[in-house]
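Chemist: when you get a sec, could you give me coordinates for this:
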Amino acid sequence: MMIGIKENIQKVKSSLPDNVTLVAVSKTKPIADIQEAYDAGQRIFGENKIQEMVAKYDVLPKDIQWHMIGHLQRNKVKYMAHFVDLIHGVDSFKTLEEINKQAKKHDRVINCLLQAHIAKEDTKFGLTFVEIEEILASNELKELKNIKIVGLMGMATFTDNEEQLQEEFSSLASFFNKKQENYPALQILSMGMSGDYKLAIKKGSTMVRIGSSIFGVRNYIA
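Modeler: This next block holds a predicted model:
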């Protein structure tokens, strides 16, 4: 849905505090829609399939920052290592090792967020807080010179229960704030999507991932 993308971006941006970054979730959306969002001033886009992101990177302006926001398959990291700006959903140390390996080939440092499992749904990926602490404190992490952990990401339960959402966002925000004391490189807290981003911001999110409020309802092809 091309009509209204510019207006939608302006509306969403006007609702964000200055310290909150907007990631326009462009997965499944055509090049023309992304170009329209780009022409409206948006420069950060999120995709959840590497092949789709690569195809879009190849034809769209090169000052776009591409964020990988979906679950990451390690064997596909190599396809995006030369350009991806931020990887949101890192949920294992092995994945960090693979990102580091591929980034090294391109003489790059790739920024990563560790994904915390905060939802009550088993279908969501992510690390426990204990697992995140172990990764951050590990000597092995110091050996990975071509990645940088710059924050945490969490996906709340898909629910209308605002109390539950607040609890999930608050738990991650509290953990994030505590970890920042010892790990000042943690600057980004990525929480919140079209349906719950305003609540996530109230709880401390500094990056929101918004798709349908910008591009309209997604058309999934079976």
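
Chemist: switch to C-alpha atoms for all contacts and neighbour counts from now on
Modeler: OK.

Chemist: confirm that residue 201 sits in a strand.
Modeler: No - when DSSP: H, G, I helix; E, B strand; the rest coil is applied, residue 201 is found to be helix, with no strand at that position.

Chemist: report how many residues lie close to it.
Modeler: The number of residues packed around residue 201, counting by other CA atoms under 10 Å, is 21.

Chemist: and it, how close does it get to residue 194?
Modeler: Distance of residue 201 to residue 194, computed by CA to CA, to the nearest Å: 12 Å.

Chemist: so residue 29 sits against residue 218, correct?
Modeler: Yes - applying CA atoms under 8 Å, one finds residue 29 in contact with residue 218, separated by 7.4 Å.

Chemist: show me the helices in this structure, by range?
Modeler: 5-14, 31-39, 50-59, 93-105, 129-137, 139-142, 162-182, 197-202, 212-215 (DSSP state H).

Chemist: so for residue 79, which of those helices sits nearest?
Modeler: When the helices of the chain are ranked by distance to residue 79, counting by CA to CA, first place goes to helix 50-59 at 7.2 Å.

Chemist: got the buried residues for that closest one?
Modeler: Within helix 50-59, the residues that qualify as buried by neighbour count (16 or more other CA atoms under 10 Å) are 50, 53, 54, 56, 57.

Chemist: mind listing residues that contact it?
Modeler: Applying CA atoms under 8 Å, 6 or more residues apart in numbering, the contact partners of helix 50-59 are 27, 28, 31, 47, 66, 68, 76, 77, 79, 80.

Chemist: try it again at 7 Å.
Modeler: 31, 47, 76, 80 (CA atoms under 7 Å, 6 or more residues apart in numbering).

Chemist: and the third one, how far from residue 82?
Modeler: Distance, residue 76 to residue 82, by CA to CA: 12 Å.

Chemist: try the second one
Modeler: From residue 47 across to residue 82, the span is 16 Å (CA to CA).

Chemist: between the two, point out the one with more neighbours.
Modeler: Using other CA under 10 Å as the criterion, residue 47 and residue 82 rank with residue 47 on top: 22 against 17.

Chemist: from residue 170, how far off is the residue nearest the centre of the chain?
Modeler: When the chain is reduced to its mean C-alpha position, the nearest residue by CA atoms, centre = their mean turns out to be residue 88, at 3.7 Å. Taken as CA to CA, the spacing of residue 88 relative to residue 170 amounts to 19 Å.

Chemist: now the other sequence, so there's something to compare against:
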Amino acid sequence: MKKISENLSNIRESLPENVVLVAVSKTKENVEIMEAYDAGQRIFGENKVQELCRKWEALPKDIQWHMIGHLQRNKVKYLAEFVSLIHGVDSVRLLREINKRAAASGRVIDCLLQVHIAEESSKFGLDEQELQEVLNQEFLAGLPNIRVRGLMGMATFTEDEDQVRKEFRYLKSLFDQLPAFLEKADILSMGMSGDYLLAIEEGSNMVRIGSSIFGPRESH
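Modeler: As a prediction, this is how the structure comes out:
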């Protein structure tokens, strides 16, 4: 297998300038993350809070850590001090908890609202009605330590390209409505190793790529 730095270089070449690459480093060792770091990568995504905190403590402090997995409210306090972006905000209660912990840390935390776009029931996310409730300006005004930067979604895991496109297109249509509610809505996070090129074609400007950089993931 090619080295991580070569994989990273190849992926970067495939990305338009406006697309941000989140290197998904879950289950990967610090030495592997440092290989990507030495190749210029500074944004990494993790899906387990304990692992994220451990890596944050051990690795260079100019790394931007993104929480990309499902986040439980009782775990927010552990990452509020340092997390750069929380991708999977899927409930009002979670937003309130992030705001509370961000205030305690003297920070404003950037968040993405996760919308359920897949046909699989296992994926988390807000439906369209819940999204409208969260985007209520009065509600958001009561959360001064949160900055909603955009949306995130995960397409159905399927070989059916048309279905994946349809789901990404739906999320993009919701994203296009955000300026009516938010001052700064500039991130549409959709697309992973298997479908990121499709996601970019449908308007994504942030992709989460792991196995195509680091190789197959061990079960975790």
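
Chemist: could I get the TM-score for this pair?
Modeler: TM-score for the superposed pair, counting by TM-score structural alignment, normalised by the length of structure 2: 0.98. Supporting figures: 220 aligned residues with a CA RMSD of 1.1 Å.

Chemist: circling back to that earlier point, so which of the helices of structure 1 comes closest to residue 114 of structure 1?
Modeler: Taking CA to CA as the criterion, residue 114 of structure 1 comes closest to helix 129-137 out of the helices of structure 1, the separation being 7.2 Å.

Chemist: quick check: buried residues in that closest one?
Modeler: 129, 131, 132, 135, 136.

Chemist: show me what contacts the first one?
Modeler: So that's residue 129 of structure 1. Applying CA under 7 Å, 6+ apart, the residues near residue 129 of structure 1 are residue 116.

Chemist: what do you get if the cut-off is 8 Å, keeping everything else the same?
Modeler: Taking CA under 8 Å, 6+ apart as the test, what residue 129 of structure 1 contacts is 116, 175.

Chemist: how about residues contacting stretch 64-79 of structure 2?
Modeler: Contacts to stretch 64-79 of structure 2, defined as CA under 8 Å, 6+ apart, come from residues 22, 42-49, 52-53, 56, 82-89, 93-94, 97-98, 101, 124.

Chemist: quick one: buried ones out of these?
Modeler: Using 16+ other CA under 10 Å as the burial test, those include 22, 42-49, 52-53, 56, 82-89, 94, 97-98, 101, 124 as buried.

Chemist: is residue 208 of structure 2 in contact with residue 47, as I believe?
Modeler: No - the pair residue 208 of structure 2 and residue 47 does not pass the contact test of CA under 8 Å, sitting 11.4 Å apart.

Chemist: related to what we said a few turns ago, Throw together a ChimeraX command that grabs the buried residues out of the contacts of helix 50-59 of structure 1.
Modeler: The buried subset of these, as determined by 16+ other CA under 10 Å, is captured in ChimeraX by this line:
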select :47,80
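
Chemist: tell me which of the contacts of helix 50-59 of structure 1 is nearest to residue 116 of structure 1?
Modeler: Ranking those by separation from residue 116 of structure 1, with CA to CA as the measure, puts residue 47 on top at 18.9 Å.

Chemist: surely that closest one touches residue 26?
Modeler: Yes - checked against CA under 8 Å, the pair residue 47 of structure 1 and residue 26 is within contact range at 6.0 Å.

Chemist: if we can go back for a sec, want to throw the contacts of helix 50-59 of structure 1 into a markdown table with distance to residue 205 of structure 1?
Modeler: Formatted as a markdown table, the contacts of helix 50-59 of structure 1 follow (distance: CA to CA, whole Å):
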| residue | distance to residue 205 of structure 1 |
| --- | --- |
| 31 | 29 |
| 47 | 20 |
| 76 | 29 |
| 80 | 26 |
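
Chemist: ok, residue 24 of structure 2 touching residue 209?
Modeler: Yes - look at residue 24 of structure 2 against residue 209 with CA under 8 Å: they come within range, at 5.4 Å.

Chemist: higher neighbour count, those two?
Modeler: Neighbours were tallied for residue 24 of structure 2 and for residue 209 using other CA under 10 Å; the higher tally belongs to residue 24 (27 against 23).

Chemist: state the distance from the more buried one to residue 180 of structure 2.
Modeler: 32 Å.

Chemist: could you do residue 99 of structure 2 as well?
Modeler: From residue 99 of structure 2 across to residue 180 of structure 2, the span is 22 Å (CA to CA).

Chemist: show me which of the two is the more surrounded one.
Modeler: The neighbour count for residue 99 of structure 2 versus residue 180, taken as other CA under 10 Å, is higher for residue 99 (23 against 10).

Chemist: so who does that one touch?
Modeler: When contacts are counted by CA under 8 Å, 6+ apart, residue 99 of structure 2 is found next to 108, 109, 143, 144, 145, 146.

Chemist: how about those, which pair is most distant?
Modeler: Between any two of the contacts of residue 99 of structure 2, the greatest separation by CA to CA is 10.5 Å, found for 109 and 143.

Chemist: quick one: which of these two has more around it?
Modeler: Neighbours were tallied for residue 109 of structure 2 and for residue 143 using other CA under 10 Å; the higher tally belongs to residue 109 (24 against 18).

Chemist: ok, residue 210 of structure 2 touching residue 191?
Modeler: No - applying CA under 8 Å as the test, residue 210 of structure 2 and residue 191 come out as separate, 11.1 Å apart.

Chemist: sorry, back to before: ok, residue 29 and residue 218 of structure 1, which is more surrounded?
Modeler: More neighbours surround residue 29 than the other of residue 29 of structure 1 and residue 218, with 21 against 13 (other CA under 10 Å).
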